[in-house]
Structure formats: C-alpha cells, structure tokens
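>>> Quick check, what structure comes out for this input:
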Amino acid sequence: MAQTSTPEEPARTRPNPRRRSERARKAILTAAGELLGEVGYNRLTMEAIAARAKVGKQTIYRWWPAKSAVVLDVFAELTGGSAGEPLPDTGDLPADLRTVMHGIVDELADPLMDRINRAVIAEMQADPELAEHLTRTLLRPNLDAFGERLRAARDAGQIDPGLDPAITVELLLAPIQNRWMMRTGALSHAYVDTLIDTVMRALRPRD
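Next up is the predicted model:
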C-alpha cells in the first residue's frame, strides 16, 4: 500500500525575548502613569504597578531600583524625550523657543500628564528626597539645556551679553509654571508667543 505524504508543518516562530521585554516595559510605564494620576506618588507601590501591568514585581526591579526611577521614566515616556536634551539651534532664538515651549504647554494640557505632574509636585513639597532626586535627574538638566541655548544666543550677539542665563530661563518658564499651577488662565500657543515676544524685548542687546 502506497504511503501518502503529508505536508510538513511550518516551524513555529519562537517568541522574540526583546519584543516581549519591550511590551512588558511599556505595560509597566503605562500602569505606573495611570496609578500615579489616580492615587498620587505617596500611595503608589511596586506591587500595584505589577498588578496593573500584569507582570511579576521582580520584572519591575530588573529595570528600576525604586518607584522614583519608574516615575522618572514615566515622564520621559510621556514627553518623548530625555532629560537635558539640547534645544534646537537654528540661529533664530525666538523660533527655537517657540518650538520647545509650545511642546511644554501641549504636555501640560494633556489630562494624564496634568494629573501626574500635580501628584508629583504635591509630593515633592513633603518629600525632600524625592524633590532632590527629580530636581537632579529631570528638572535641572532641562533648565541647563535652556541656559545653554541662551548662552549660544548671547555668544552670537543676539541677546545682551550682561544677562544671566539662569535668571533669563526663569523669566521664560516661571510664568507658564505659575499659570498652570494656579490655574489663573489658559495655556496656549498664543500665550507662549506673547510671553516670548515680551521677554525678547528685555533681552535685546543695549546700544
């Protein structure tokens, strides 16, 4: 009796460990961001993040030593950049500032980002260790990036050479932070444009 041949079964594709790890990492950051907005930083736990992300707690500790490190990466994930990333330098300082500061107000307008920011800032007032960590790893590098861009503009003769870059950064960013924190008015691209135009009048080189 002749034997009938059967087609060979296609070889099963093995799961890609890197792809699986990336899915787990994104699930952890998504879960941490959601919980941070819901319960705040103080009540956020690694156990809750693991349960929401459907991963083991040790999976989280494989990448992050503490919840403060997770929160830092949540910010990086939501903003799509890394702390201290250089500002664009096209030679047009007002245009470069508009590009970056429009992005800042867009992030603050996002409901999830708004809840996360407010939860973390509230906790920073009572937790000096958290405040120092976030200032050192996130806030200070970003402020320094603004300062470097202003120094480049000063060296190019675009702003007054006697200006202090650190104070100038505060002139640019503090009004946005205050308006957002105190809810005193809408944050929009038009507001940012007016703010930059106003600050640039004070920055122009003196005769």
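
>>> contacts, neighbours, all on C-alpha from now
Fine.

>>> okay, now residue 157: neighbour count?
12 (other Cα atoms under 10 Å).

>>> do the same with residue 183
If you count neighbours by other Cα under 10 Å, residue 183 ends up with 10.

>>> Also residue 43?
Residue 43 has 10 nearby residues by other Cα under 10 Å.

>>> let's see this one next to it:
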Amino acid sequence: MTPPNPDRRSERARRAILDAALELCQEQPFAGVTMEGIAKRAGVGKQTIYRWWPSKAAILLEAITDRGTGTLDFPDTGDIVADLRSQMSEVVRAFNDPMFAAYNRGLIAAAQSDPEIAAGIVKTIIEPRVDLCIERLEKAQQAGAVRRDLDPRDIVELLYAPLYYRLLLHTRPVTPDQVDTILKLSFTGIEA
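Predicted structure coming up:
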C-alpha cells in the first residue's frame, strides 16, 4: 500500500482526521464508522479524506501506527523473563487502551479481507516489534538463557499468540496476570 504524499496535505487536517477516526472507533463498532462520519468529526471535506486514504481501515492503520510507539520499546536488563514481562505488559496495556479499540475491533477484522491492510499491519505494527523481540531472544540464546536449538520466531508466536487469542475471540480478558502465566508456562513447561 502506497502511503499518501505527506507534502500534499495539511498536518492540521491530517491530525484531525486521524483523531476523528480513533474517537469514532471508541464510540461505536468499526462497521458503523464511515468516511462521511470521519470527515464530519474532523471538520474536513470527504474528498480530502479520499484523496489521502483509500479506506477507513487505511486511516486507522496510519492513526494507530502514529500513536503506537510505546509498545515498540524492548528492554534489555539481562533478564530475558523480566524483559519479556515488561514488553508484553505494555502490549496488554495497549490492547486495553480505549484509543486502540480501532485496532482491536476493526483493523484486524478489515485485514482479513483487505490484503493491503493486512500487509500494512504486518509491516508497520507487527514486524518492527517481532524484530526487536527476536533480537532480544537471540541475545538470550547467546547468553545461555534460552535454548539455542529453538527458532526465535517460534518463541515469539508462542508468547504473543495467547494475547491475540483472548483479544480476538473475547474468551477472557487480556491481563497482566495472563502475561505471568504465559511466561511461567513457556519457561517451565506444563510437565508434571
């Protein structure tokens, strides 16, 4: 997906549109959010929005990417479990933040039928965080804190998939306690 040309748009209008999209997704289901509603809330013409973004999902992707820098941090204290706990707890906080309702409720759903949005989510939201986690896990492998015969990508999926499972299927709340359980099970196993 080609991002809009930033030289052609007003930063004030851009900011108002991104804010409006996030606000509307906090107030109603993603399906109820419209380009017309975003334009009205932002105080801009609908044609302005369509000139810069092809869909409401594209607006939300930019808005969330713009705001989601906190979950990109990955500490390195020398204790891999503590570092994972810290970063995963930040992900839990983001998942529970009303501002990220657009990601939770709509953007992931839109990605199921829009390959460009799916690729954009992976490229701008998922992969940068996965890369940092892999880097930290590889360092832990070199230090002997994590088995060297394991692929770090598999470890990332093992750790983060339970968070997404609860987020997407609403089986139970996504909580910091869940992070502790995931880490305990991952690092000690379920063997009796």
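
>>> Superposed, what's their TM-score?
Once superposed, the chains reach a TM-score of 0.76 (TM-score structural alignment, normalised by the length of the second structure), with 178 aligned residues with a Cα RMSD of 2.8 Å.

>>> what does stretch 81-95 of the second structure contact?
Here stretch 81-95 of the second structure makes contact (Cα atoms under 8 Å, 6 or more residues apart in numbering) with 70-71, 73-77, 100-101, 104, 160, 163, 167, 174-176, 179-180, 183.

>>> Pull out the buried members of these.
Taking 16 or more other Cα atoms under 10 Å as the criterion, what is buried in the contacts of stretch 81-95 of the second structure is 71, 74-75, 100-101, 104, 163, 167, 174-176, 179-180, 183.

>>> which one of those sits closest to residue 126 of the second structure?
Using Cα to Cα, residue 71 comes nearest to residue 126 of the second structure of these, at 10.2 Å.

>>> Which residues are in contact with the closest one?
So residue 71 of the second structure contacts 87, 90, 91, 94, 129 (Cα under 8 Å, 6+ apart).

>>> same thing but 6 Å
Residues near residue 71 of the second structure by Cα atoms under 6 Å, 6 or more residues apart in numbering: 90, 91.

>>> Over to residue 125 of the second structure?
Counting by Cα under 6 Å, 6+ apart, residue 125 of the second structure makes contact with nothing.

>>> and the gap between the spatially most central residue of the second structure and residue 91 of the second structure?
Taking Cα atoms, centre = their mean, the centroid of the second structure lies closest to residue 125, which sits 5.1 Å from it. To residue 91 of the second structure, residue 125 of the second structure is 11 Å away according to Cα to Cα, to the nearest Å.

>>> before we move on, back to that, the residue nearest to the centre of the second structure corresponds to which position in the first structure?
Residue 125 of the second structure maps onto residue 138 in the first structure when the alignment is built from TM-score structural alignment.

>>> possible to save the buried ones among the contacts of stretch 81-95 of the second structure as CSV with distance to residue 137 of the second structure?
Converted to CSV, those look like this (distance: Cα to Cα, whole Å):
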residue, distance to residue 137 of the second structure
71, 17
74, 11
75, 11
100, 27
101, 29
104, 27
163, 19
167, 24
174, 23
175, 23
176, 21
179, 17
180, 18
183, 13
